[in-house]
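> Sharing a sequence plus its predicted fold:
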Amino acid sequence: MVRVMIVDDDAMVRGFLRTILTKSGLDVVAEAADGDEVVSAVQAHHPDVVLMDLRMERVDGIRATAAAVALPSAPGVIAMTSFDTESAILDAVHAGAAGFLAKDSGPDELVAAVRSVAAGEGALSPRAARVVMEQVGSRPAARGRREARELLAQLTERELEIAGAVAEGLSNAQIAERLFLGEATVKTHLARATTRLGVNRVQLALLVDRAG
């Protein structure tokens, strides 16, 4: 069962999210009311996925996301906000969020995002995906391409092949089918690639796109 932690300074929002998640068969193992509670709660409860509000009083969700993903055996973080501005989306992705959803997303979209991130895949809302890709396109082409290629040169041939498929938006199961590999093998190669580069799945896809 997927273990989920909810971080939001509004108790009603936490209750609403808890209800949706538990009715869908997900296990809400912890809650936090502010970003300064995140690290200790993650260490105590070991969630697979953290739903992270971005606007909180003491420590905002961007800083809390960066702290959470820096932990050993880090959870996947899905940033959630009522204000899906370009800066909020990009800040969350750069901090290490594996997903980004607006708080008005439907229950099915929320649950699908949690399951996707728990499986090691990304979960960007359509608007977030557009913003991220526009950011890639706006970087100085030659410099961005060179930097990305230098990073990707650290990967093995198979890891690069899988990274390219990730950038196409393929799931692990689809990549396994294309490359005639087991899904577990795909996950292993992907985990090695992201660990070596210090990125998550979303950031790996951005690197591949930037490298051309």
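Great, that's in hand. Model, not experiment: these values are computed from the prediction. Numbers count the residues shown, from 1 in each chain.

> going forward, measure contacts between C-alpha atoms and count neighbours the same way
OK.

> Secondary structure element holding residue 80?
Element membership for residue 80 (DSSP states H and E) is strand 76-81.

> Mind listing what's buried along that strand?
Neighbour counts using 16 or more other CA atoms under 10 Å place 76-81 of strand 76-81 among the buried residues.

> Residues contacting it, please?
48-55, 61, 65, 68-69, 92, 96-103, 113-114, 117-118, 120, 123 (CA atoms under 8 Å, 6 or more residues apart in numbering).

> And the helices in this structure, which stretches?
Taking DSSP state H as the test, the helices found in the chain are 11-23, 38-45, 61-69, 86-95, 107-118, 126-138, 141-152, 157-167, 172-179, 183-197, 201-211.

> Now do the longest one and helix 157-167, the angle between them.
Angle between the axes of helix 183-197 and helix 157-167 is 100 degrees (criterion: axes from the mean of the first three to the mean of the last three CA atoms, to 10 degrees).

> Included below, for side-by-side comparison, is a second structure:
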Amino acid sequence: MAAVAGPTTLPIRVLLVDDQTLVRMGFRMVLDAQDGVEVVGEAGDGRTGIEMCRTLAPDVVLMDVRMPGMDGIAATALIADECPQSRVIVLTTFDLDEYAFAALRAGASGFLLKDVGPAELLASIKAVAGGDSAISSRIGRRMLDLFSQRLPSGHPDSGDNAVAALTPRESEVLSAIAAGLTNSEIAQQMFVSESTVKTHVGRILMKLGLRDRVHAVIFAYEHGLTSHHRLG
């Protein structure tokens, strides 16, 4: 009797976009050594990255921010618009790079420093490919601080149907997400199960038409759905 083959898992297809050849080479060496990840192409500028994204349809794009010609912000915005199947992780040298924050607003799903370790890089790629976001806690807190300075908390626009569609509990969960709490921390704070929080998060993203948790944070600050509280 012939053996029945088990289900196969397709590798996560990654496109590298960075104007520095050595940086691309370094990331390729790291990723080529990992199971479940395949580097499908490299681009040295944003415009070439967009063209390759259209033809290769990668699952994840590792995108440098500062590049000659078309930078990572413009490229990310076009990829988010034209290649919705591809998720972008922004790469930067500085954790307070405002260009990188702008790329997040343009549609990126993650934000990593270029000195990220192999384990965190792989975990971030897997998270983003699975529809989640990838921002280290240190960068996440800095991002929230930047937003809190530029987008003062107020009251949601009463004419915003998307915000009005949220239940009181969903608004509370969104505020907690904006404060940097994980699902586990939200569950502890609200005395509910983590699976219940995940359900709330999924409904929030669906109702607001958001790609992932990163954009939920941005939305919350822009609509005054945060009290600016922080974890210690």
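Noted; the coordinates are in hand. All figures in this text were calculated on a predicted structure; none of them were measured in a lab.

> Could you tell me the TM-score of the two chains?
Remark: TM-score between the superposed chains equals 0.79 [TM-score structural alignment, normalised by the length of the first structure]; 203 aligned residues with a CA RMSD of 3.1 Å.

> rewinding a little: identify whichever of the helices of the first structure lies nearest to residue 30 of the first structure.
Nearest of the helices of the first structure to residue 30 of the first structure, taken as CA to CA: helix 38-45 at 6.6 Å.

> and the closest one, what does it pack onto?
Using 3 or more CA pairs under 8 Å, 6 or more residues apart in numbering; DSSP states H and E, the elements in contact with helix 38-45 of the first structure are strand 27-32, helix 61-69.

> so how much does the longest one differ from the second structure once superposed?
In the superposition with the second structure, the aligned residues lie an average of 0.7 Å away from helix 61-69 of the first structure, counting by mean CA distance after the TM-score superposition for the first structure.

> what do you get for the first one?
Superposed on the second structure, strand 27-32 of the first structure shows a mean distance to its aligned partners of 1.2 Å (mean CA distance after the TM-score superposition for the first structure).

> give me the stretch of the second structure that that strand matches.
Under TM-score structural alignment, strand 27-32 of the first structure corresponds to residues 38-43 of the second structure.

> residues making contact with the matching stretch?
With CA under 8 Å, 6+ apart as the test, stretch 38-43 of the second structure has contacts from 11-19, 24, 28, 31-32, 49, 52, 56, 58.

> List the buried residues of it.
By neighbour count with 16+ other CA under 10 Å, stretch 38-43 of the second structure contains the buried residues 38-43.

> how far is it from where the chain is centred?
19 Å (CA atoms, centre = their mean, to the nearest Å).

> do the same with stretch 137-145 of the second structure
Taking CA atoms, centre = their mean, one finds stretch 137-145 of the second structure lying 13 Å from the centre of the chain it belongs to.

> how about that stretch: buried residues?
139-141, 143-144.

> Over to stretch 179-197 of the first structure?
Buried positions in stretch 179-197 of the first structure, judged by neighbour count with 16+ other CA under 10 Å: 186-187, 189-191, 193-194.

> Identify, from those, the entry nearest to residue 140 of the first structure.
residue 194 (24.1 Å).

> in the second structure, which residue is closest to the centre?
Central residue of the second structure (CA atoms, centre = their mean): residue 109, 1.8 Å from the mean position.

> I'd like the distance between that residue and residue 151 of the second structure.
According to CA to CA, to the nearest Å, residue 109 of the second structure stands 20 Å off from residue 151 of the second structure.

> And residue 14 of the second structure, by the same measure?
34 Å.

> Residue 193 of the second structure too?
Applying CA to CA, the value for residue 193 of the second structure to residue 151 of the second structure is 31 Å.

> Repeat that for residue 119 of the second structure.
For residue 119 of the second structure relative to residue 151 of the second structure (CA to CA), the value is 34 Å.

> Relative to the centre of the first structure, find the outermost residue for me.
Most distant from the centre of the first structure: residue 142, at 27.2 Å, with distances by CA atoms, centre = their mean.

> contacts for stretch 177-194 of the first structure?
Here stretch 177-194 of the first structure has contacts from 120, 155, 158-159, 162-163, 172-173, 175-176, 200-201, 204, using CA under 8 Å, 6+ apart.

> Which among those count as buried?
In those, burial by neighbour count holds for 120, 155, 159, 162-163, 172, 175-176, 200-201, 204, counting by 16+ other CA under 10 Å.
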